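Enquirer: here is the input, now give the coordinates:
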Amino acid sequence: MIVETDCPFCAIVRRETPDAREVYRDGHVVAFFPLKPATLGHILVVPLDHIPDIWSLDGETAAHLARVTLRLSHVVKCAIAPEGLNIIQSNGAVATQTVPHLHTHIVPRWSRDEMGRIWPTETSYSETQKDEVWERLRHECRKVGGE
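Expert: From the prediction side, this is the model:
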């Protein structure tokens, strides 16, 4: 197992954080409540290995993380019956990643919860800007085998 000594999530992986409210663990991931949940039932799913971000994630770990996220999303639905659910995975400080250890948020949602909107109500990108980025993305996708 790859861990970082100063990573708070690695401390939870090593079971060194007595306040961690762990809800699930297997040989690859651990899931627990964040110290300051966005809503009641908010869960973080974290690989046991210290992986800083999605660009450092291998396919096998990604597949397992996705399966557990799906399984725990069903657990949340059965346990607390939210009106909706956000699955959030952020990378880099500008994207609000505050702990440099890959993690997926499972956030149960209700119409009047404290979370608020996560998308802008409006954007002002020109059609030219959208077309330029679209072409760059399509070009890169062709390199990795997309049509």
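Enquirer: please make it C-alpha for all contacts and neighbour counts, starting now.
Expert: Will do.
Enquirer: after the longest helix seen in the chain, which helix or strand is next?
Expert: Ranked by number of residues, the top helix in the chain under DSSP state H is helix 59-80. Sequence-wise, the next helix or strand downstream of helix 59-80 (DSSP states H and E) is strand 84-88.
Enquirer: in that next one, what's buried?
Expert: residue 85 (16 or more other C-alpha atoms under 10 Å).
Enquirer: so which elements touch the longest helix of the chain?
Expert: Applying 3 or more C-alpha pairs under 8 Å, 6 or more residues apart in numbering; DSSP states H and E, one finds that helix 59-80 contacts strand 43-47, strand 104-109.
Enquirer: mean neighbour count added to those strands, as JSON lines?
Expert: Converted to JSON lines, those look like this (neighbours: other C-alpha atoms under 10 Å):
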{"stretch": "strand 43-47", "mean neighbour count": "26"}
{"stretch": "strand 104-109", "mean neighbour count": "22"}
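Enquirer: let's compare: structure for the following, please.
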Amino acid sequence: MGSVDLIASLNARGPTSGFTDVPDNDESLPDDFQREKAKLFNPLKVGAFNLRHRIVHAALGRSRSAFATESPLAAEYFRQRTTPGSLVISQATSEIVRTSVLNIRKAAENEGRDQNHIKIIASSTTIVAATDEEAFKKRGEYLSYVD
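Expert: Presented below is the predicted three-dimensional model:
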């Protein structure tokens, strides 16, 4: 069993299953598999989060939705994968990030905290080229890889 198959098999077990075509507990692990030695399955502390394993589920919601918006199907997808001890990285648009930041700062202020003491990091992709034309050409190429 390859590593991708193994991860898919392990992710399909327990309360996160039902969204894949891998039946629960239908496949056994290889006889020589030593879970305690597989770093991927070791717990990890990330800030305040205690993760049960190091498998991070990428955000896939918008790519599965009409008009690149969240849908009930996407919500179900994430609900099934956010069992305790799991980490899902969600994608965002600039509008969603702005609204979220404003809401977080307002909630902090409502609790008596200085909203300027809240540090929020939002990532983005920077495309660098010698000219704007070349940068837009690269952007077009990058977008060609997106469904």
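Enquirer: can you calculate the TM-score here?
Expert: Here the TM-score for the pair of chains, by TM-score structural alignment, normalised by the length of structure 1, is 0.27; 81 aligned residues with a C-alpha RMSD of 5.9 Å.
Enquirer: which parts of the longest helix of structure 1 are buried?
Expert: Across helix 59-80 of structure 1, burial judged by 16+ other C-alpha under 10 Å covers 61, 65, 68, 69, 72, 73, 76.
Enquirer: now the last one: how far from residue 8 of structure 1?
Expert: Read it as residue 76 of structure 1. 24 Å (C-alpha to C-alpha, to the nearest Å).
Enquirer: picking up where we left off before, name the nearest of the buried residues of helix 59-80 of structure 1 relative to residue 25 of structure 1.
Expert: Comparing the buried residues of helix 59-80 of structure 1 against residue 25 of structure 1 with C-alpha to C-alpha picks out residue 68 as the nearest, at 9.7 Å.
Enquirer: so what's that closest one up against?
Expert: residue 45 (C-alpha atoms under 8 Å, 6 or more residues apart in numbering).
Enquirer: returning to what we had before: mind putting the helices and strands packed on helix 59-80 of structure 1 into a markdown table with distance to residue 136 of structure 1?
Expert: Shown next, in a markdown table, are the helices and strands packed on helix 59-80 of structure 1 (distance: least, C-alpha to C-alpha, whole Å):
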| stretch | distance to residue 136 of structure 1 |
| --- | --- |
| strand 43-47 | 31 |
| strand 104-109 | 27 |
